[in-house]
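I'll drop the sequence and a predicted model, then ask my questions.
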Amino acid sequence: MKCVKPLLLASAIAACVCVQADELNKVIQSSDKINQLATGSQKKIDGMVDSMQTRLQQYKTLNKEIDGLEIYNSQLNKQVNNQLAELDSLAQSMDQVAVIERQITPLMLRMINGLEQFVQLDVPFLAKERSDRVASLKSMMDRADIASSEKFRRVLEAYQVEVDYGRTIEAYTSLLDVNGVEREVDFLRVGRLDLIYLTRDGKLAGIWNNQTKAFDPLPDSNISQINKALRIARKQLAPDMLTLPVQAAE
């Protein structure tokens, strides 16, 4: 009977230890759950922080784009305003063009008639070519498919050709009535100063007399210089001094 108490005490202690162990396990389990929840919460917080950083960066980027678009729109507004001003100017110009076009047509007709009279009264070099040019201009004026600007350009071009004749030397071959016989001759044009012919056999030469509207015969002493001038005009000889007859102007 004396041994029963120690056994009971040991059993009680063991039972108490078991109870404490169970409670400790529960505490440990609860701590693990808390740690897991804390870890999950931290992950959520980290995710939210990352998301906020990303959105903040996107916000800053969008602000920069907005600033750039505002500058771009401001520049576009300036360009649009300039284009509107140009449109107004063009509209005014178009109204003026209509007036100018009504005035330019009579001017061109007068210019063509003046050119025709000039060719008829001028030294008769390249007569067919020049008369055909005038005829072409007259025909052009009746055409509706050619703009007035193009017509005016061609009239000015014809005038420029005539101006160039006065400062160039030229040699060309054509037919001419010489002493009642049509012969092939070489013509020498020196500006508008001289129009001289030389027969192909080199025996007869003449110079245009604008007063009599006919060719006057030249002596044989001029033939060598005329030949030389023809070769210079054809670029067969280098430019050199020439002694040629000149019709005196009145």
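Thanks, I have the structure now. Residues are numbered from 1 along each chain as shown.

all contacts plus neighbour counts: C-alpha atoms, from now on.
Will do.

quick one, strands of this protein?
Using DSSP state E, the strands assigned to the chain run over residues 169-178, 181-190, 194-199, 205-209, 214-217.

Using CSV, lay out these together with mean neighbour count and distance to Val4.
Converted to CSV, the strands of the chain look like this (neighbours: other C-alpha atoms under 10 Å; distance: least, C-alpha to C-alpha, whole Å):
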stretch, mean neighbour count, distance to Val4
strand 169-178, 16, 156
strand 181-190, 19, 161
strand 194-199, 23, 165
strand 205-209, 21, 170
strand 214-217, 14, 173
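
Comparison target, given below:
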Amino acid sequence: MKFTKTLSAVLLVSLLAGQAAFAQQDKELQPVVDAAAKINESAADSQSKINNITDQIGSKLQQFKTINKEIDGLMVYNKQLEKQIANQQQEMLDLNNAIDEVSVIERQITPLMIRMIDGLAQFVELDVPFLEEERANRIIDLRNMMDRADVAPSEKFRRVMEAYQVEMDYGRTLEAYPGLHTIDGQERNVDFLRIGRTALIYQTRDAGMQGIWNKQTRQWEPLSSDYRTQITKGLRMAKKQMAPDLLMLPVAITD
């Protein structure tokens, strides 16, 4: 019994001593635990920062890739633009060369047109005297046109050629037109009949008198009344009042 009590006392003392030792160990370990907790907390913060930095790097990397694509596109565009600029510069060079050539042509063609107008005027003067006022005015208009700076050389040349074409057409057409003609010192209303440049004939409105232009003597000569019907017929044909038909009229024959 005494032994038992003694053993109990020893156990109690041992337990108390162990508790004291554990308490002392807890005090010593607590700073370590606190430090570990702080380390874990700091590690979590660091990981969060790392995650944020990783996200930022990913975003910047995507921006970098996007910008690189834009740069590649701009480089392609710039190359194409350089080609266009080079082509435009070549076109400007060609245009300047063409302008220089046109200036040379203008200097050469202007005297040519003046000579052509002079030649046309001389031709009209020596030709059969039909539509004299109209043809003379055409020559005057051409001369006035040559003095105008607002008319392009190409337009001037076109109008000169047009006047030549009109004169050429006279040689293969049949025409009737009214006019005044002096007969025996008296001015009379007549109808002129032009058969190309082969014959120019007049007939008074009452068909009582008629005449023809003599190319050799360059004078008007009266025609016999025998041609009255044929002249009247020719006038009607020229006015589209009857179908074309054979005409029996005098024609001057030149060597």
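Here it is on my side, so go on. What you are looking at is a predicted structure, and each value in this text was computed from that prediction instead of being measured.

Just give me the neighbour total for the counterpart of Phe118 of the first structure in the second structure.
By TM-score structural alignment, Phe118 of the first structure lines up with Phe123 in the second structure. Counted with other C-alpha atoms under 10 Å, residues neighbouring Phe123 of the second structure total 12.

what number of residues lie near the nearest residue to Leu242 of the first structure once chain neighbours are set aside?
Take Leu242 of the first structure and drop its neighbours on the chain: the residue closest to it by C-alpha to C-alpha, 6 or more residues apart in numbering is Gln225, 6.5 Å away. Using other C-alpha under 10 Å, the number of residues around Gln225 of the first structure comes to 15.

What's the separation between Gln225 of the first structure and Leu218 of the first structure?
Noted for Gln225 of the first structure: a distance of 12 Å to Leu218 of the first structure, by C-alpha to C-alpha, to the nearest Å.

With Ile34 of the first structure instead?
Taking C-alpha to C-alpha as the measure, Ile34 of the first structure and Leu218 of the first structure are separated by 133 Å.

When the two are compared, which one has more neighbours?
The neighbour comparison of Ile34 of the first structure against Leu218 (other C-alpha under 10 Å) goes to Leu218, with 16 against 12.

what's around the aligned partner of Ile45 of the first structure in the second structure, how many residues?
Alignment note: Ile45 of the first structure maps to Thr54 in the second structure; criterion TM-score structural alignment. Counted by other C-alpha under 10 Å, the residues lying close to Thr54 of the second structure total 12.

picking that back up, may I see the strands of the first structure organised as CSV, with distance to Gln83 of the first structure added?
As requested, these are exported to CSV (distance: least, C-alpha to C-alpha, whole Å):
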stretch, distance to Gln83 of the first structure
strand 169-178, 52
strand 181-190, 54
strand 194-199, 57
strand 205-209, 61
strand 214-217, 63
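
Asn82 of the first structure is nearest to which of these?
Distance to Asn82 of the first structure, taken as C-alpha to C-alpha, is lowest for strand 169-178 among these, at 52.5 Å.

Against the second structure, what's the mean shift for the closest one, could you check?
Its aligned residues in the second structure lie a mean 2.1 Å from strand 169-178 of the first structure after superposition (mean C-alpha distance after the TM-score superposition for the first structure).

Can you name the residues in contact with that strand?
182-191, 230, 233-234 (C-alpha atoms under 8 Å, 6 or more residues apart in numbering).

how big is the angle separating it from strand 181-190?
160 degrees (axes from the mean of the first three to the mean of the last three C-alpha atoms, to 10 degrees).

And the helices in the first structure, which stretches?
Using DSSP state H, the helices found in the first structure span residues 4-121, 127-141, 148-165, 223-233.

Next, the angle strand 169-178 makes with the shortest one.
For helix 223-233 of the first structure and strand 169-178, the angle between their directions (the same axes, to 10 degrees) works out to 130 degrees.

Identify the residue of the second structure aligned to Glu170 of the first structure.
Taking TM-score structural alignment, Glu170 of the first structure has Glu175 as its aligned residue in the second structure.

With that, I have no additional questions.
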